[in-house]
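Asker: sequence unknown, structure follows:
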């Protein structure tokens, strides 16, 4: 073949990579739907184990387990939907969510539904019954993170005062329901945002001193049963058949489980109904009695892995708002676990905090999964944010 005939042949096209550009890889299904498969798998495993324990704790009532499974299904749907939204959407809607939450807390005081001696619920007859204070566990840190996102960090004292007002109003409205446990969790979720913003040690010391100075005022404004809980924590045997009954029975159940437990559905404290609130706040005592120390360690290890995975996702955020909010969500989840295990085992006062995604409850499950949806959204949209 002659040279000019070679030049006249059609050129074969080879893919040429443009300069200074990376090779685009095909996104997985998980990346397209903005979900983290590892965290999702851990949460589903936790829910499945929770339903297993709930069946025993509820007195082997399958209708209770089905109702909880439906609530878990709704919570998962909420998580998936929220994960599709961008962090900028959360930032834009933070004031609206906070305002609606405050309005619902006020509505609870006016037309709230009373249950177990407290006015904490709003009910739409025949449709839904929910607890607005649970939603504030997300709305308040969301608002604080949105505010601090506009401030120069670390925050100054005037910024801390504004955050204190943002936190204080819903906390007071929740505490007067009365619901001291939820109010403390709402406060802790928002305070974590402020701490992650980078407070100076001087400000931390000043705020700690103010909190310590306000403890006597808090004690004077607590309900009688709340004071009794604190006194019972210090000496449970002072009233073994009254205020000390819960903690004595829960520690007895956990201790009687031993290393391997008595076996599923074979717990005496729970099945014979000595253990109060066994399907809600004290459900981990049921697990400890039936599955022993090994079962409790497996559950706690699962929680630790979830928190670790959540922290890894939180560190991937590329803006202030995302880091503050994501860090608050996963660290607050850790506080829920710590407080519940602590109060059931007797190292903390009983404050009525459910065990996340194990205790029976609808609003708390939806709120927790919505928080994980926000966490996954922040991680999934990290490449869309300016570096």
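Answerer: Nice, I can see it. Keep in mind the model is a prediction, meaning the values are calculated, not measured.
Asker: all contacts plus neighbour counts: C-alpha atoms, from now on.
Answerer: Fine.
Asker: In stretch 53-63, which residues are buried?
Answerer: Taking 16 or more other CA atoms under 10 Å as the neighbour-count basis, stretch 53-63 is seen to contain the buried residues 53-59.
Asker: Show me what it is in contact with.
Answerer: Residues outside stretch 53-63 that contact it (CA atoms under 8 Å, 6 or more residues apart in numbering): 64-65, 264-265, 270-271, 278-279, 283, 286-287, 358-360.
Asker: Only whichever of those are buried, select them in PyMOL.
Answerer: Command for PyMOL, covering only those of these found buried under the criterion 16+ other CA under 10 Å:
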select buried, resi 64+65+265+270+271+278+279+283+286+287+358+359+360
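Asker: Which one of the contacts of stretch 53-63 is nearest to residue 251?
Answerer: Out of those, the one with the shortest distance to residue 251 is residue 286. That distance is 10.5 Å, counting by CA to CA.
Asker: May I ask which helix or strand encompasses the closest one?
Answerer: With elements delineated by DSSP states H and E, residue 286 resides in helix 283-314, which encompasses its position.
Asker: need the contact list for the residue nearest the centre of the chain.
Answerer: When the chain is reduced to its mean C-alpha position, the closest residue under CA atoms, centre = their mean turns out to be residue 333, at 3.8 Å. With contacts defined as CA under 8 Å, 6+ apart, the neighbours of residue 333 are 307, 356, 368.
Asker: The structure to be compared is supplied as follows:
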């Protein structure tokens, strides 16, 4: 595939940019968010307060922000990418100094009306920075060890800070999202093989370190791992969350118990039912059909984004779109796998469905970048 840098002569101008937006993608995002509003309304017992109402306002603000970001030329985002990364990294450092503590973790910066979670920003700015780096770098050099060092530093430095918060789920997403950009840029598969072996060694070290003076994870993180392996060992303790989640999803059957008729959520058996475990509410109330419908919407979002990335002849736009698409996929794949007991519980929200301010706004901003790459992609004379 050949790449080109878009110029002002081959991209839409003014109001034409609005018509050039991927409106099918916007409608899909609205449909996913709508499912989230319904679940938050149901979890609150048929009330827009305290979750559905604020979530709808945030989505409206984020949707406007997405369109505004999409109108900005792609060359600006290429230029601003390293500065955005440095800003997000500085905020992560600031979290260590003066961050707010919630549920045993120090992840937020208190800005008064909102709680900013810099790690959410880092998921996007990391992809932007790596895409900008590889769009600058000669494709023939991407696998040279010298040119691989900087991307690894860009990925591992924020990952270390996020692990310290501690936030294992976000740390994993940073590593996998950054690795996806490196893979799409054409980095040799030998590096990924070495990474797999390194991860296997780290997992072994993590398990062996439990109970020693050099223990690598917090006690609660070890409980999550062992609960994943055998949730029935402590059904009223560490295994309570996943046990109740499985009961809720199983009771939904094919078509579900009906809207606002889920006993597990209505009787407050479900933990974190408005955030990380909101998918279980949907599965209980709308059953397999509702769950498959949501998964289908997510799949269509991925398909539209992949199609946009493949058709984009600008290297930065293609890599950024591909990296953000993989990050979005990891969001819902990890969350769904987590609540179904296929993965350890790592605290990853369901994108556009779980309640949350930072995650919602940052994700819509990321889709604004995807739209900017789509709107400002180079066009041939035949297009």
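Answerer: All right, it came through fine. Every value quoted in this text rests on a predicted model; they were computed, and no experiment measured them.
Asker: ok so, going back, now the following helix or strand past the helix holding residue 286 of the first structure on the second structure. Mean distance?
Answerer: Past helix 283-314 of the first structure, heading to the C-terminal end, the next element that is a helix or strand (DSSP H and E) is helix 320-345. Between helix 320-345 of the first structure and the aligned residues of the second structure, the post-superposition mean distance stands at 0.9 Å (mean CA distance after the TM-score superposition for the first structure).
Asker: the strands in the second structure, which residues?
Answerer: Counting by DSSP state E, the segments of the second structure that form strands are 100-102, 105-110, 115-116.
Asker: Tell me, how many residues neighbour whichever residue in the second structure pairs up with residue 112 of the first structure?
Answerer: Using TM-score structural alignment, the partner of residue 112 of the first structure in the second structure is residue 99. Neighbour count for residue 99 of the second structure, taken as other CA atoms under 10 Å: 21.
Asker: so who does the counterpart of residue 311 of the first structure in the second structure touch?
Answerer: The equivalent of residue 311 of the first structure in the second structure is residue 306 (alignment by TM-score structural alignment). Counting by CA under 8 Å, 6+ apart, residue 306 of the second structure makes contact with 321-322, 325.
Asker: swap in residue 167 of the second structure?
Answerer: Contacts were defined as CA under 8 Å, 6+ apart; by that measure residue 167 of the second structure touches 105, 107, 346-347.
Asker: Now which of the residues you listed would you call buried?
Answerer: Buried residues within those, defined by neighbour count using 16+ other CA under 10 Å: 107, 346-347.
Asker: So which of the residues you listed is the closest to residue 180 of the second structure?
Answerer: If you rank those by distance to residue 180 of the second structure using CA to CA, residue 346 comes first, at 20.1 Å.
Asker: State the distance from the equivalent of residue 69 of the second structure over in the first structure to residue 30 of the first structure.
Answerer: For residue 69 of the second structure, the aligned position in the first structure is occupied by residue 82, per TM-score structural alignment. Remark: distance between residue 82 of the first structure and residue 30 of the first structure (CA to CA, to the nearest Å) = 15 Å.
Asker: what about these two, which has more around it?
Answerer: Set side by side, residue 82 of the first structure and residue 30 give different neighbour counts by other CA under 10 Å, the larger being at residue 82 (22 against 11).
Asker: What count of nearby residues applies to the closest residue to that one other than its chain neighbours?
Answerer: In this structure, residue 82 of the first structure finds its nearest non-sequential neighbour in residue 373, 5.3 Å apart by CA to CA, 6 or more residues apart in numbering. Other residues near residue 373 of the first structure come to 27 when the count uses other CA under 10 Å.
Asker: residues in contact with residue 327 of the first structure?
Answerer: The neighbours of residue 327 of the first structure, taking CA under 8 Å, 6+ apart as the test, are 192-193, 196, 311, 314-315.
Asker: Most neighbours of all those, which one?
Answerer: Neighbour counts for the contacts of residue 327 of the first structure (other CA under 10 Å) peak at residue 193, which has 28 neighbours.
Asker: Against residue 209 of the first structure, how distant is that residue?
Answerer: According to CA to CA, residue 193 of the first structure stands 19 Å off from residue 209 of the first structure.
Asker: Kindly indicate which of the contacts of residue 306 of the second structure lies nearest residue 227 of the second structure.
Answerer: Among the contacts of residue 306 of the second structure, and counting by CA to CA, the member closest to residue 227 of the second structure is residue 325, at 30.2 Å.
Asker: contacting residues for residue 66 of the second structure?
Answerer: Remark: with contacts taken as CA under 8 Å, 6+ apart, residue 66 of the second structure is in contact with 364-369, 371.
Asker: Let me have the residues you listed in JSON lines, extended by distance to residue 193 of the second structure.
Answerer: JSON lines is the format used below for the contacts of residue 66 of the second structure (distance: CA to CA, whole Å):
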{"residue": "364", "distance to residue 193 of the second structure": "33"}
{"residue": "365", "distance to residue 193 of the second structure": "33"}
{"residue": "366", "distance to residue 193 of the second structure": "29"}
{"residue": "367", "distance to residue 193 of the second structure": "31"}
{"residue": "368", "distance to residue 193 of the second structure": "33"}
{"residue": "369", "distance to residue 193 of the second structure": "31"}
{"residue": "371", "distance to residue 193 of the second structure": "33"}
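Asker: Of the residues you listed, which are reproduced in the first structure?
Answerer: Checking those against the first structure (both residues aligned by TM-score structural alignment, their matches' CA atoms under 8 Å), the contacts still present are 364-369.
Asker: These in helices, which ones?
Answerer: Using DSSP state H to define helices, the subset of these located there is 364-369.
Asker: and these, which two are the farthest apart?
Answerer: Based on CA to CA, the longest span within these runs between 364 and 369 and measures 8.8 Å.
Asker: Neighbour count: those two, which is higher?
Answerer: When neighbours are counted by other CA under 10 Å, residue 364 of the second structure and residue 369 differ, and residue 369 comes out ahead with 28 against 24.
Asker: That one matches what in the first structure?
Answerer: Under TM-score structural alignment, residue 369 of the second structure pairs with residue 374 in the first structure.
Asker: do the same with residue 58 of the second structure
Answerer: Structural correspondence for residue 58 of the second structure with respect to the first structure (TM-score structural alignment): residue 71.
Asker: show me the contacts for that match.
Answerer: Applying CA under 8 Å, 6+ apart to residue 71 of the first structure gives the contacts 361-362, 365-366.
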